[in-house]
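In: Below is the sequence, then the predicted model.
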Amino acid sequence: MEPVPVPAPARRTRRAALLAPALLAAAAVAFLAQRPLGRHHAGWNGWVGTANGIVFLAAAALPVALLAVWALARRRRAAGAEPGWARRSALAEVGAVYGTVPWVWMILLPGVDPGGPRRRVNLVPLHDVAEIVAAGPPATAVAQIVGNMLVFAALGFLLPLRFAALASTWRVLALGAACSVLVEVAQYALRLDRVSSVDDVLLNAGGAALAALASRRWWRRPAA
């Protein structure tokens, strides 16, 4: 029996859904190669309590994520789903989780004095961004701003491919803002000694919206 060719729209949406986790994995490898784990971060805390350790674990988890995509798509095809849609939905769901959890994990790492009385809040828009730009080299400022914009970029890029209700830039913007507010509230409530800032919400939500615009051409569900 000859193999059934995959329609062009299905191939395009599959490549689009693979793009976000592939880029994030490449960024993780590049980050790890530049800043390897140091001796002062040895032990369990070096893996789960530092940015470098989280990046390494995210890169190591990529094969597990790909296996989850394969298993989920196979299960949906067995249940009668159209093959292109089964692959696309599995990639979008797993990719959104894989591309978001490490960022949120890093955001919720404690600061210097976790559990202490200090709770820092900034409700003045663009105040923190201005301080970042003024305080350090341009490359450092750009890295921090872009890093904030990538926190929910995977959600913004992939979820509209999976859920028709989210196939709207404004809805993705609102979703990114809501998720960011939850993270900022968690930082404050858990006394992590981190700044709960409105600028983080603006950058997180803006990054999600821009990622949604980048995937807009693939929002339409492939024909069965």
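Out: Perfect, I can see it now. Remember, predicted model here, so these are calculated numbers, not experimental data. Numbering: from 1, shown residues only.
In: For the rest of this, base every contact and every neighbour count on C-alpha atoms.
Out: OK.
In: Count the neighbours of the closest residue to residue 57 other than its chain neighbours for me.
Out: The shortest distance from residue 57 to any non-neighbouring residue, by C-alpha to C-alpha, 6 or more residues apart in numbering, is to residue 47 (7.3 Å). By the criterion of other C-alpha atoms under 10 Å, residue 47 has 17 neighbours.
In: And residue 207, by the same measure?
Out: Count around residue 207 with other C-alpha under 10 Å applied: 29.
In: can you check residue 203 too?
Out: 24.
In: element containing it, please.
Out: Residue 203 belongs to helix 198-214 when assigned by DSSP states H and E.
In: Show me what counts as buried in that helix.
Out: 198-213 (16 or more other C-alpha atoms under 10 Å).
In: likewise stretch 172-187?
Out: Buried residues in stretch 172-187, counted by 16+ other C-alpha under 10 Å: 172-177, 179-181, 183-184, 187.
In: which stretches of the chain form helices?
Out: Listed in chain order, the helices of the chain (DSSP state H) span 8-34, 44-48, 51-60, 62-78, 83-98, 101-107, 127-135, 138-150, 153-162, 169-189, 198-214.
In: Including distance to residue 121, could those helices go into CSV?
Out: Shown next, in CSV, are those (distance: least, C-alpha to C-alpha, whole Å):
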stretch, distance to residue 121
helix 8-34, 29
helix 44-48, 26
helix 51-60, 22
helix 62-78, 35
helix 83-98, 28
helix 101-107, 15
helix 127-135, 11
helix 138-150, 17
helix 153-162, 24
helix 169-189, 8
helix 198-214, 8
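In: Tell me what angle the helix holding residue 203 forms with helix 169-189.
Out: With axes from the mean of the first three to the mean of the last three C-alpha atoms, to 10 degrees applied, the angle from helix 198-214 to helix 169-189 works out at 150 degrees.
In: elements contacting helix 198-214?
Out: helix 127-135, helix 138-150, helix 153-162, helix 169-189 (3 or more C-alpha pairs under 8 Å, 6 or more residues apart in numbering; DSSP states H and E).
In: and residue 54, which of the ones you listed is closest to it?
Out: Nearest to residue 54 among the helices and strands packed on helix 198-214 is helix 138-150; the distance by C-alpha to C-alpha comes to 14.5 Å.
In: who's in contact with the closest one?
Out: Helix 138-150 is contacted from outside by 129, 132-133, 200, 203-208, using C-alpha atoms under 8 Å, 6 or more residues apart in numbering.
In: between these, which is closest to residue 11?
Out: Closest to residue 11, out of all of the contacts of helix 138-150 and judged by C-alpha to C-alpha, is residue 208, at 23.9 Å.
In: Would you confirm that the closest one contacts residue 158?
Out: No. Using C-alpha atoms under 8 Å, residue 208 is not in contact with residue 158, being 9.9 Å away.
In: Next one for the comparison:
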Amino acid sequence: MTPERSARLRAVLERRQPDLTLVTDFVNKQRNLSAIVRNCDAAGIMAIHAVLGEEDYRAFRGTAMGSHRWVEVHRHAAVDEAISGLQAQGYQVLAAHLGEGARDYREIDYCKPTAVLLGAERRGVSVEARARVDGFITVPMMGMVESYNVSVASGIILAEAQRQRAEAGLYDQCRIDRATYRRLLFEWAYPDLVEYCTERGLAYPPIDEAGDLVVPSAWYAAVREGRAPLAGESEAH
């Protein structure tokens, strides 16, 4: 890995926001999901939560592999599972929905742990989600159409979240724990080696602070001889 590539990956990782995320509530159009993932990457989001059926999820992964390298997508079979899990971690979960008590999206404090929930393209936020979220937010409209495309709405809302967090200095220091940082640095830098390790159930080889492999020849020799640690046996990130 070149020094320039290493510096770029580390700079992006050091701006990742572990307490800002999106939840998609059966948004199943592949182009919208892919655009949402790209918007998340641009705002420094580490992971999103997608409520999708198995078939839609497989199709999504097949069309968005490039984006998946930078933003982890956690799939949920039911929206209440995604919402309750985030609320248990202290997130405010806010649905983009013009419901009773909906607030202008710019009035929200996005420096708090926040999850923005986006509904499906036609039916919007589901009844189940509306009953579980902590509140509603809306993007004011000045024309005849009632709402923005879901991926466009995500970009608008995330731009405001990014603005607030930048002003608060939340992008100025690394906010990811060391183990997660080193895991992601390895996965971003060595996708082919990640696939190799995953297929064989191997722990990742060790890397240094710059993301370079530590004595790679020794690791490859251990693999050939069957001495390389299996996943979960050592902290090799």
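Out: All right, it came through fine. Bear in mind the structure is a predicted one, so any value in this text is a computation, not a measurement.
In: After superposing, what score do the chains get?
Out: Remark: TM-score between the superposed chains equals 0.23 [TM-score structural alignment, normalised by the length of structure 1]; 97 aligned residues with a C-alpha RMSD of 6.4 Å.
In: Tabulate the helices and strands packed on helix 198-214 of structure 1 (CSV), appending distance to residue 19 of structure 1.
Out: Below are those laid out as CSV (distance: least, C-alpha to C-alpha, whole Å):
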stretch, distance to residue 19 of structure 1
helix 127-135, 29
helix 138-150, 14
helix 153-162, 9
helix 169-189, 18
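In: Residue 52 of structure 1: which of those is closest?
Out: helix 138-150 (14.2 Å).
In: Report the buried residues of the closest one.
Out: For helix 138-150 of structure 1, by 16+ other C-alpha under 10 Å, it's 141, 145, 147-150.
In: what two of the residues you listed have the greatest distance between them?
Out: Greatest spatial distance among those (C-alpha to C-alpha): 141 and 150, at 14.4 Å.
In: Could you report the neighbour count for residue 80 of structure 2?
Out: That count, for residue 80 of structure 2 with other C-alpha under 10 Å as the rule, works out to 18.
In: mind checking how far it is from residue 129 of structure 2?
Out: 7 Å (C-alpha to C-alpha, to the nearest Å).
In: repeat for residue 4 of structure 2
Out: Taking C-alpha to C-alpha, one finds residue 4 of structure 2 at 44 Å from residue 129 of structure 2.
In: if you count what's nearby, which of these two comes out ahead?
Out: Shown here are residue 4 of structure 2 and residue 129; by other C-alpha under 10 Å, residue 129 has more neighbours (22 against 9).
In: can you tell me the helix or strand for that one?
Out: helix 127-132.
In: what's that helix in contact with?
Out: 25, 79-80, 83-84, 95.
In: 7 Å instead?
Out: Contact with helix 127-132 of structure 2 is made by 79-80, as judged by C-alpha atoms under 7 Å, 6 or more residues apart in numbering.
In: Pull out the buried residues from that helix.
Out: Within helix 127-132 of structure 2, the residues that count as buried by 16+ other C-alpha under 10 Å are 129-130, 132.
In: Nearest residue to residue 92 of structure 2 in space, please, no chain neighbours.
Out: residue 114 (4.9 Å).
In: what about the one you found, how many neighbours?
Out: When counting by other C-alpha under 10 Å, one arrives at 22 neighbours for residue 114 of structure 2.
In: What distance do you get for it to residue 21 of structure 2?
Out: Counting by C-alpha to C-alpha, the gap from residue 114 of structure 2 to residue 21 of structure 2 is 6 Å.
In: same thing with residue 130 of structure 2?
Out: 18 Å.
In: Please apply the same query to residue 32 of structure 2.
Out: Applying C-alpha to C-alpha, the value for residue 32 of structure 2 to residue 21 of structure 2 is 16 Å.
In: which of the two has more neighbours?
Out: The neighbour count for residue 32 of structure 2 versus residue 21, taken as other C-alpha under 10 Å, is higher for residue 21 (23 against 19).
In: Is the more buried one in a helix, a strand, or coil?
Out: Assigned with DSSP: H, G, I helix; E, B strand; the rest coil, residue 21 of structure 2 falls in the strand class.
In: Isn't it up against residue 117?
Out: No. Under the criterion of C-alpha atoms under 7 Å, residue 21 of structure 2 makes no contact with residue 117, lying 8.8 Å away.
In: which residues in structure 2 form helices?
Out: For structure 2, the helices defined by DSSP H cover 3-13, 30-42, 54-63, 65-68, 79-88, 127-132, 150-167, 178-189, 191-200, 216-224.
In: Which among those helices is found nearest to residue 138 of structure 2?
Out: The nearest among those, by C-alpha to C-alpha, is helix 150-167 at 9.1 Å.
In: helices or strands up against that closest one?
Out: On a contact count with 3 or more C-alpha pairs under 7 Å, 6 or more residues apart in numbering; DSSP states H and E, helix 150-167 of structure 2 meets helix 30-42.
In: swap the cut-off to 8 Å and go again
Out: Counting contacts by 3+ C-alpha pairs under 8 Å, 6+ apart, helix 150-167 of structure 2 is packed against helix 30-42, strand 114-119.
In: Buried residues of that helix, list them for me.
Out: Of the residues in helix 150-167 of structure 2, those buried (16+ other C-alpha under 10 Å) are 150-151, 153-162, 164-165.
In: go on, stretch 217-226 of structure 2?
Out: Using 16+ other C-alpha under 10 Å as the test for burial, stretch 217-226 of structure 2 gives 219, 223.
In: Go through the helices of structure 1 and name the closest to residue 120 of structure 1.
Out: The nearest among the helices of structure 1, by C-alpha to C-alpha, is helix 169-189 at 7.7 Å.
In: tell me the angle that closest one makes with helix 153-162.
Out: Using the same axes, to 10 degrees: helix 169-189 of structure 1 against helix 153-162 is 140 degrees.
In: Tell me the helices and strands packed up against helix 169-189 of structure 1.
Out: Looks like helix 169-189 of structure 1 contacts helix 153-162, strand 195-197, helix 198-214 (3+ C-alpha pairs under 8 Å, 6+ apart).
In: Tell me which of these lies nearest to residue 15 of structure 1.
Out: helix 153-162 (11.5 Å).
In: what angle sits between that closest one and helix 8-34?
Out: Our comparison of helix 153-162 of structure 1 with helix 8-34, counting by the same axes, to 10 degrees, yields an angle of 170 degrees.
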